[in-house]
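Novice: Just the structure for this:
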Amino acid sequence: METYYIGIDIGGTTCRVSLGCVVDGTLEIIKKMDTYTTQSFTVTKMLENLRSDVNILRRELTIAAIGISCGGPLNSKDGLILSPPNLIGWDRVEIVKYFMDATGIPTRLCNDANAGALAEWMYGAGKGTDSMVFMTFGTGMGAGLILNGRLYEGASDMAGEIGHVRLAAEGPVGYGKRGSFEGFCSGGGIAQYAQSVLLAKRQQGLIIPWAQDIKAVSAKDVGLAANRGDSTALGIMDDIGKNLGIGLSMIIDILNPERIVIGSIYARNVNHLYEPSQAIIQEEALMYAADACTVVPSELGESIGDLASLTVASYFYEKELMHEK
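Specialist: Sure, this is the predicted structure:
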């Protein structure tokens, strides 16, 4: 008998509802509903849109659970969204109660990094491990922790906020802190760092062809230039890889995971970031901990948002609801 789940992915840019089913140990997306632009709707109207889509998907199917993935801060225990900085107006939204009252279906809320960790652990690059870390490395830097076969969320849903850790006294600003892990290893952080390098070169009289407008240079621009073999871009990526290695070394020493799965920018630039980060890990991390851990790119790619919310539902159902029965 197939088990069906509904996932709700709530992001700062878009929101979407999807339907999925686990077949032979693989989570398959059956249907994706329309994508809504988050800031185009009030919170009340967005919830109505999402509820309508949920009702459409459950008309002819028995849904085991609903999973909601959303950026933090959250209170997952009480099912509350607590004013995430990229979700203006979403202040203490009782989203789990809203969908349980509307549908009667068990519903679980999880922050996006934790949801991504569950997805990669159950169906992606972390499958088969008992302890792993998933790192976002996109617009921001966050992590989801799977420890001893279970999601670890911490005392107040703040476990895995590695982007806030300071790697250096100076450096790009991320998570409100100069020299933070997010400052060096995120889209915005890479752009800041690249712009500072490019500005220094221009002050020396050097013009980099791909960076005529320095203030507009993005992490994507750096990656593309590095792929073309540009020495400046390669140097920037090497520096980012080294700082990534410093952060990874701390994670390896503290948590001793079997695997670290990194998404987004790392997955797209692994050929530039892997070697410099590994060189630092070999220097900085404890030998036995480093030897036990592999660092790999995410396998779920651009579908991770939909898969993550569905995985929250399947994990909640399999690990919690089925256990209660």
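Novice: okay, CA-based contacts and neighbour counts for the rest of this
Specialist: Will do.
Novice: what's the helix or strand for Gly67?
Specialist: Element membership for Gly67, per DSSP states H and E: strand 63-70.
Novice: Now do that strand: distance to the chain's middle.
Specialist: Taking the mean of its C-alpha atoms, strand 63-70 sits 17 Å from the chain's own mean (C-alpha atoms, centre = their mean, to the nearest Å).
Novice: Check stretch 52-60 too.
Specialist: Worked out by C-alpha atoms, centre = their mean, stretch 52-60 lies 27 Å from the chain centre.
Novice: here's the other one to compare against:
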Amino acid sequence: MLLGFDIGGTKCAVVIGSAPGDGPMEIIDKVIVPTTQPPYEMIEALFTAAEELLAKHKVLNAGLRGIGISCGGPLNSKKGLILSPPNLPGWDNIPMVEMTEARFGKKALLQNDANACAVAEWKYGAGKGYENVIFLTFGTGMGAGLILNGRLYSGTTDFAGEVGHLRLSDMGPVGFGKAGSFEGWCSGGGIAQLAQIKVRERLQMGEKVSFCNSPDDLPKLTAKVVAEAAHTGDELAIAIYNTCAEYLGRGLSLLIDILNPEVIIMGSIYGRARSLLDARMMQVIERETYIGSRSVCKIVPAGLGENIGDMAALSLAIMSAQ
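Specialist: Next comes the predicted model:
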């Protein structure tokens, strides 16, 4: 039996599963725990939920193969420390692996969520069968997990894959603390910022916008709201996603030329808004990348869908047992 913890800023999941040999992963059960308590109280709640889940399925600690912990960075996977993630205030230098191993008596592995999702997609999703895989979160933020030459690559200090910090323009929406960054142009938060700018321009000129009635509604704009309007044919919403797609193509072109991957897998927003992004994105990639790298690289949505967080934590559990 495998035990996984998926730690997020608004909610956490505790999941148990199994993976016989090289067979498919099976999610057996899970519980959701809202992230509403201080760090150590929250960890105790997660451990208690895990023990109750294991007891429910009559699994003793001795029956565990391994434990995986997926959490937003920054963190130190080698030392098993969670290091002040922006979406987890107060989680400063938390010895998560040490605490988990002491409680359950099994080896645990901690990785940032992008790396964990990359492993899951590589082993069980759209990256299965490939040796060089890039996974991009493309959700609230933009981060990457890198599988290079058949191994997870995390870099010297665990910060490999922080592609959201790449600056793609001198000015633009702010992401990862940097205006005009990859995360600024290509993330849920960035699309919302871009929409607020473009909609404000229209409203100040006295024009009507179908998905925003007044300046008071600007804070309510989200990537989802804009995508829904674009799918109905709203020209401003389509233009906003075209701008995102332009910079998505630029960011992907850098990754294709530098890392020469076989497949780039994108989660969240790409899966839901692919029809709004692909045409412009591919035009940019055709224009910018070296054909020898471009011709061997596929770009696809995540294959694990809504289960990716659970599968990510359980994939780390398998790695911890090896």
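Novice: Which neighbouring elements make contact with the strand holding Gly67 of the first structure?
Specialist: Here strand 63-70 of the first structure touches strand 4-10, strand 107-111, helix 112-123, helix 304-315, going by 3 or more C-alpha pairs under 8 Å, 6 or more residues apart in numbering; DSSP states H and E.
Novice: which one of the ones you listed lies closest to Ala292 of the first structure?
Specialist: Closest of those to Ala292 of the first structure is helix 112-123, at 17.0 Å (criterion: C-alpha to C-alpha).
Novice: Show residues contacting the closest one.
Specialist: With C-alpha atoms under 8 Å, 6 or more residues apart in numbering as the test, helix 112-123 of the first structure has contacts from 25-27, 69-72, 126-129, 132-136, 142-146, 151, 153, 261, 298-300, 304-305, 307-309, 311-312, 315.
Novice: how much space between the residue nearest to the spatial centre of the second structure and Ile147 of the second structure?
Specialist: For the second structure, the residue sitting closest to the mean C-alpha position, by C-alpha atoms, centre = their mean, is Thr137 at 3.0 Å. Relative to Ile147 of the second structure, Thr137 of the second structure is positioned 14 Å away (C-alpha to C-alpha, to the nearest Å).
Novice: quick one, what contacts the nearest residue to Leu316 of the second structure once chain neighbours are set aside?
Specialist: Nearest-residue entry for Leu316 of the second structure: Gly68, 4.4 Å, with adjacent residues in sequence omitted and distances by C-alpha to C-alpha, 6 or more residues apart in numbering. For Gly68 of the second structure, the contact set (C-alpha under 8 Å, 6+ apart) comprises 3-5, 108-110, 313-320.
Novice: Kindly recompute the last result at 6 Å.
Specialist: 4, 108-109, 313-314, 316-317 (C-alpha atoms under 6 Å, 6 or more residues apart in numbering).
Novice: What is the burial count for Pro73 of the first structure?
Specialist: The tally of other residues near Pro73 of the first structure (other C-alpha atoms under 10 Å) stands at 17.
Novice: Quick one: residues contacting it.
Specialist: The contact partners of Pro73 of the first structure, by C-alpha under 6 Å, 6+ apart, come to 82, 84.
Novice: Can you check which part of the second structure stretch 250-259 of the first structure sits on?
Specialist: Aligning stretch 250-259 of the first structure against the second structure (TM-score structural alignment) gives residues 254-263.
Novice: Now do the buried residues in that stretch.
Specialist: Buried residues in stretch 254-263 of the second structure, defined by neighbour count with 16 or more other C-alpha atoms under 10 Å: 254-257, 260-263.
Novice: do the same with stretch 299-316 of the second structure
Specialist: In stretch 299-316 of the second structure, counting by 16+ other C-alpha under 10 Å, buried: 299-304, 308-316.
Novice: try stretch 214-228 of the first structure
Specialist: Within stretch 214-228 of the first structure, the residues that count as buried by 16+ other C-alpha under 10 Å are 214, 217-219, 221-223, 225-226.
Novice: Equivalent analysis for stretch 151-160 of the second structure, please.
Specialist: 152-154, 158-159.
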